[in-house]
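> Attaching a predicted model along with its sequence, questions to come.
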Amino acid sequence: MSQHFQVLVIGGGTAGIMVSSMLKRKKSDLQIAIIEPAETHYYQPAWTLVGANTYNFEKTGRPMASLIPNGVSWIKEFAETFDPENNKVVTKNGTEFTYDYLVVVPGLKIAPELVEGLKDAMDKGVVCSNYTNPKHTWETLKNFKGGTALFTQPTTPIKCGGAPQKIMYLAEEHFSKAGVRDKTDVVFALPSGSIFGVKIIADTLMEVVDKKDINVRFFHKLVKVDADKKIAWYEIDKDLTAGGCVTIADGDEASLDRDIQYNYKDVKVTREGERYGIHFDMMHLAPPQQAPDFIRNSPLAAETGWISVDSKTMQHTKYSNIFSFGDASNLPTSKTGAAIRKQVPVAVANILKLIDSKSLSTKEYDGYTSCPLVTGYGKMVLAEFDYKKNFKPDPKLKQFPMLLNDSSKEHWRLWMLKKYGLPYLYWNKMMKGIEV
């Protein structure tokens, strides 16, 4: 015997709670249920600050029960299979639920197994990640006594594309305060050819890199982590037929490929065939990430494994009564809470219009997202942009007291927004279904 709801929501993360709250706020008689097994809901954007010892980890979590909106049923189970032809979802326990409308927002899965050796290395010794255990990140930074501090990220999409470099800027400042900076090389190895996808922001970040004397290595695809020997192995994702040495100067820095090396530091690198192994004394990384298995193996997924939706309406490309957004969707924008903040009102408007008149609303999502790029203790840049990678400051954020006109430059007021303003906005507005 299956239970029926008008709207069934998969996932109790940022997207799931916000969409349920907003739907309930706008149409109080809707029968809504959230399928979510977790007991605790985390405000993950603060984990960068936890990793740098400037935010209390305990304050980032709240009981899931305190966030489920009044009148919304909480099904404490794992969703497992989708039967969209029959408007049905089955949980791991075998419970069946049917729906008029389905909102699939389960977030994503951390997938260290996609890089050889990473599963065994994660969150142990000198390998740390704010994505999984920010408290261990702080222990690692605190215990670091100098050498090569390597910061890196994978080729997969990740939650908040800027997060792998935020902790690097904070760590560099901590090393200075701790008196170990002068015997430290800070290296940032990343798979793309630019430090950030929006030029005005990339220019600001390269100034930060210059100021902090950081070696950036572009086109570096992480393929293996050897935790025992403390080596991160990379393949270079760039056409190297032009000759010239790639990542090792071998005594002649003039031979380096400048597109790959910026502000070269002579850290120890071992070469084996086409692989380059950067030796590290500590490493922080964003692990590879992908859609959860039950999504990738479902009829809702695109070839990439992410849920296939229309980029403007959030409606599924095949099933008109299914919506998805946030981290699990294939929306071509950054996977951030700021994106969800703008996606939810569009999805809600469309679902309510469909219930009301079997048509979509005129509201469309333009790809807006933002990445609060912390560049030091008390400093931040706010990267806000749309699908076209245009820099696009949100006028609503300007309503915060003291906010400034140019968020593309470092400023202490933006740090205050990150540390105090955004968590307040999250818990008191977004989680309550208030459009912000």
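Cool, the structure landed. Residues are numbered from 1 along each chain as shown.
> okay, CA-based contacts and neighbour counts for the rest of this
Will do.
> by contact count, what packs against the helix or strand hosting N350?
Per DSSP states H and E, N350 falls inside helix 337-357. Judged by 3 or more C-alpha pairs under 8 Å, 6 or more residues apart in numbering; DSSP states H and E, helix 337-357 is in contact with helix 14-26, strand 369-376.
> any chance of the ones you listed in TSV, with distance to R217 too?
Shown next, in TSV, are the helices and strands packed on helix 337-357 (distance: least, C-alpha to C-alpha, whole Å):
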stretch	distance to R217
helix 14-26	33
strand 369-376	18
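> Please spell out which residues along stretch 163-183 are buried.
By 16 or more other C-alpha atoms under 10 Å, the buried positions in stretch 163-183 come out as 163-175, 181.
> How far off centre is it?
21 Å (C-alpha atoms, centre = their mean, to the nearest Å).
> Over to stretch 428-436?
20 Å.
> Give me the distance between the two termini of that stretch.
Stretch 428-436 has an end-to-end distance of 11 Å (criterion: C-alpha to C-alpha, to the nearest Å).
> Repeat that for stretch 144-161.
End to end - C-alpha to C-alpha - stretch 144-161 spans 25 Å.
> What lies in contact with it?
For stretch 144-161, contacts defined as C-alpha atoms under 8 Å, 6 or more residues apart in numbering pick out 164-165, 168, 180-181, 183-191, 221-222, 267, 279-290, 327, 334-336, 371.
> Would you mind checking these for buried ones?
164-165, 168, 181, 184-191, 221-222, 267, 279-290, 327, 334-336, 371.
> Inside strands: which ones of these?
Within these, residues falling in strands by DSSP state E are 184-189, 221-222, 279, 282-285, 289-290, 371.
> For I236, state which of those is nearest.
The closest of these to I236 turns out to be K221 (C-alpha to C-alpha; 6.1 Å).
> residue contacts, that closest one?
With contact taken as C-alpha under 8 Å, 6+ apart, K221 is in contact with P154, T155, L190, P191, Y234, E235, I236, D237.
> Please pick the buried ones from the residues you listed.
Among the contacts of K221, those classed as buried by neighbour count (16+ other C-alpha under 10 Å) are P154, T155, L190, P191, Y234, E235, I236.
> let's bring in a second one:
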Amino acid sequence: MASFHRLRKCQSTGVAVSTHITQLHTSSHACAKQHHKMLVLGGGSGGITMSARMKRLMGAGNVAVVEPSEMHYYQPIWTLVGAGAKKAASSGRPTASVMPSGVHWVKSKVQEINPDTNTVRTEDGTEITYEYLIVALGLQLHFERVKGLPEGFEHPKIGSNYSIQTVEKTWKALQDFKEGNAVFTFPNTPVKCAGAPQKIMYLSDAYLRKTGKREKANIMYNTSLPVLFGIKKYADSLWDIVKRRDLQVNLRQNLIEVRPDKQEAVFENLDKPGETRVVEYEMLHVTPPMGPSLVVKGSPLADDGGWLDLNKDTLQHKKYPNVFGIGDCTNLPTAKTGAAVAAQSAVLHRTISRLLKNEKPDKIYDGYTSCPLVTSYNTVILAEFDYNGQPLETFPINQAKERRLMYHMKADVMPHLYWHGLLRGLWGGPGPYRKLFHLGMK
């Protein structure tokens, strides 16, 4: 039960790390006051990536990272964990092992940001002042906004690929499926990796076919969105898959309640306020409502929606010129993915390096993001696009087609690139390769 209470706080749990790893960096628990030239808030993909880049730019002694979690997770692989294609253990490593050596690790949670005084206060009482600030606090999962959750995860037949505590429950529910409705949801909020809620549907369909249970299954995707996918080129291909595999897609349906004791899910019709529908399930995959970091939302750094208010070209804050941001916590009008973080990191590195020399930023983020849409245990549609929702594809082929090669890239190449490239500040997205593959035309 304790693990589900932790979901309310959206914190990752961890394990103790070995002494020889922790010696690679300095750490702090509760010093009264600290000052750092570059302070990075958050030790997720954006925070670790930028701390590695800032270490090279400024020197390790000038960089500090505030992050409470002892474990760091490669979350994109949870799609495959939920379908039994990867093990949950493969997704996590001790934070100490990915923290750049020599940087100052403040093992506490950010409680307050005051950009007017260049001050951050942590949960353990530490007060930190900074010259420059990078905010990489991610977003907040809100399982509790669905009535009956997160306590509903105590029951079988329900899981979510969006949390390390619940991803293996998805796989258990899929394995235990006998007959009836397999229901997959997409909430009425911004989400990270907008393709993930339907990826598990395609994988579940493939698993049920492989195990001879598909004829007894009614597979249902209830999404709050008015479309299957936001980019038409890829949406057209996905609709073809949906029709070919006899998958039921219900648009503008938002999950508001789970009754796990009855195996019922309640959906509201967003086009007809007040109208609800009760659906019985044999398996339920929940994509939780999500929202901005509560720390960012409660600070002067937020826009009206609570997201970090950035210049979408340079990733510099609109009001505070010594504040920058990256990743899911920002209001950048593009999909929230790890691929977006990679592309943003290269731009942000360039922006900061220019400003340190009193020069104007000269590199613009075009909104590049990517979503490898897993459609089976050996095929992927690789969606890549920009701020304008236009395909921005790396390879000189039609990426809207299901391809085995793209699956291997998702399952095998990208995790390696993440751990050994992105987190070390050595991978800034596929932009240079795109130019090469397209002979400089893109």
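Okay, I see it. Keep in mind it's a predicted model, so treat the numbers as computed, not measured.
> Give me the TM-score for this pair.
Scored against TM-score structural alignment, normalised by the length of structure 1, the superposed chains reach a TM-score of 0.88; 395 aligned residues with a C-alpha RMSD of 1.5 Å.
> before we move on, back to that, now do the helix holding N350 of structure 1: everything it contacts.
By C-alpha under 8 Å, 6+ apart, the residues outside helix 337-357 of structure 1 that reach it are 14-15, 18-19, 22-23, 45, 101, 313-315, 323, 325-326, 333, 359-361, 363-365, 367-371, 430, 435-436.
> same thing but at 6 Å, please
The contact list for helix 337-357 of structure 1 (C-alpha atoms under 6 Å, 6 or more residues apart in numbering) reads V19, G326, S359, L360, S361, K363, Y368, T369, S370.
> and the last one, how many neighbours?
What it means is S370 of structure 1. 24 (other C-alpha atoms under 10 Å).
> quick one, strands of the stretch 51-200 of structure 2?
63-66, 71-73, 92-94, 104-106, 110-114, 119-122, 127-135, 139-141, 158-159, 180-186 (DSSP state E, counting those that start in this stretch).
> what span of structure 1 lines up against the fifth one?
When strand 110-114 of structure 2 is aligned against structure 1 using TM-score structural alignment, it corresponds to residues 79-83.
> Just give me the mean distance for the matching stretch relative to structure 2.
Compared with structure 2 after fitting, stretch 79-83 of structure 1 deviates on average by 0.9 Å (mean C-alpha distance after the TM-score superposition for structure 1).
> buried sites along that stretch?
Those would be A79, E80, T81, F82, for stretch 79-83 of structure 1 by 16+ other C-alpha under 10 Å.
> corresponding residue for W171 of structure 2 in structure 1?
Checking TM-score structural alignment: W171 of structure 2 goes with W138.
> Who are the contact partners of its match?
W138 of structure 1 neighbours (C-alpha under 6 Å, 6+ apart): G51, A52.
> Apply 7 Å and report the result again.
G51, A52, N53 (C-alpha atoms under 7 Å, 6 or more residues apart in numbering).
> sorry, back to before: closest one to L108 of structure 1 out of the ones in strands among the buried ones among the contacts of stretch 144-161 of structure 1, please.
Minimum distance to L108 of structure 1 across those is 5.8 Å, recorded for Q290 (C-alpha to C-alpha).
> ok, that closest one touching G107?
No. Applying C-alpha atoms under 7 Å, one finds Q290 of structure 1 not in contact with G107, separated by 9.4 Å.
> Counterpart of H408 of structure 2 over in structure 1?
So, by TM-score structural alignment, H408 of structure 2 is matched to M416.
> Not including adjacent chain positions, what is the nearest residue to that match?
Nearest non-adjacent residue to M416 of structure 1, counting by C-alpha to C-alpha, 6 or more residues apart in numbering: G378, 7.5 Å away.
> where's that neighbour relative to T91 of structure 1, distance?
G378 of structure 1 is 45 Å from T91 of structure 1, by C-alpha to C-alpha.
> What residues in structure 2 pair up with stretch 2-13 of structure 1?
Counting by TM-score structural alignment, stretch 2-13 of structure 1 corresponds to 33-44 in structure 2.
> If we go by neighbour counts, what in the one helix or strand K37 of structure 2 maps to is buried?
K37 of structure 2 is part of strand 33-41, with elements assigned from DSSP H and E. The neighbour-count check on strand 33-41 of structure 2 (16+ other C-alpha under 10 Å) flags H35, H36, M38, L39, V40, L41 as buried.
> What's the separation between S27 of structure 2 and V81 of structure 2?
32 Å.
> picking up where we left off before, pretty sure the residue nearest to M416 of structure 1 is touching L414, no?
No. Counting by C-alpha under 7 Å, G378 of structure 1 sits too far from L414 to count as a contact (8.4 Å).
> quick one, which of these two is more surrounded?
Legend: neighbour count by other C-alpha under 10 Å for G378 of structure 1 and L414, higher for L414 (24 against 16).
> Look at that one and tell me its secondary structure.
helix (DSSP: H, G, I helix; E, B strand; the rest coil).
> Tell me how far it lies from V208 of structure 1.
In terms of C-alpha to C-alpha, L414 of structure 1 sits 16 Å off from V208 of structure 1.
> likewise I10 of structure 1?
With C-alpha to C-alpha as the criterion, I10 of structure 1 and V208 of structure 1 are 40 Å apart.
> same question, T317 of structure 1
41 Å.
> can you check S357 of structure 1 too?
Counting by C-alpha to C-alpha - S357 of structure 1 and V208 of structure 1 are separated by 52 Å.
> Which of those two has more residues huddled nearby?
Between S357 of structure 1 and V208, counted using other C-alpha under 10 Å, the more crowded position is V208 (16 against 9).
> which residue lines up with that one in structure 2?
Counting by TM-score structural alignment, the partner of V208 of structure 1 is I241.
> helix or strand for that match, which one?
Here I241 of structure 2 is assigned to helix 232-244, by DSSP H and E.
> how far off strand 369-374 does that helix point, in degrees?
Put simply, helix 232-244 of structure 2 runs at 20 degrees to strand 369-374, going by axes from the mean of the first three to the mean of the last three C-alpha atoms, to 10 degrees.
> how big is the offset of helix 232-244 of structure 2 relative to structure 1?
Mean deviation for helix 232-244 of structure 2: 0.8 Å (mean C-alpha distance after the TM-score superposition for structure 1).
> which residues touch the following helix or strand past that helix?
Downstream of helix 232-244 of structure 2, the next assigned helix or strand under DSSP H and E is strand 248-251. The list of residues contacting strand 248-251 of structure 2 from outside it, by C-alpha under 7 Å, 6+ apart, reads I219, M220, Y221, N222, T223, S224, L225, P226, V227.
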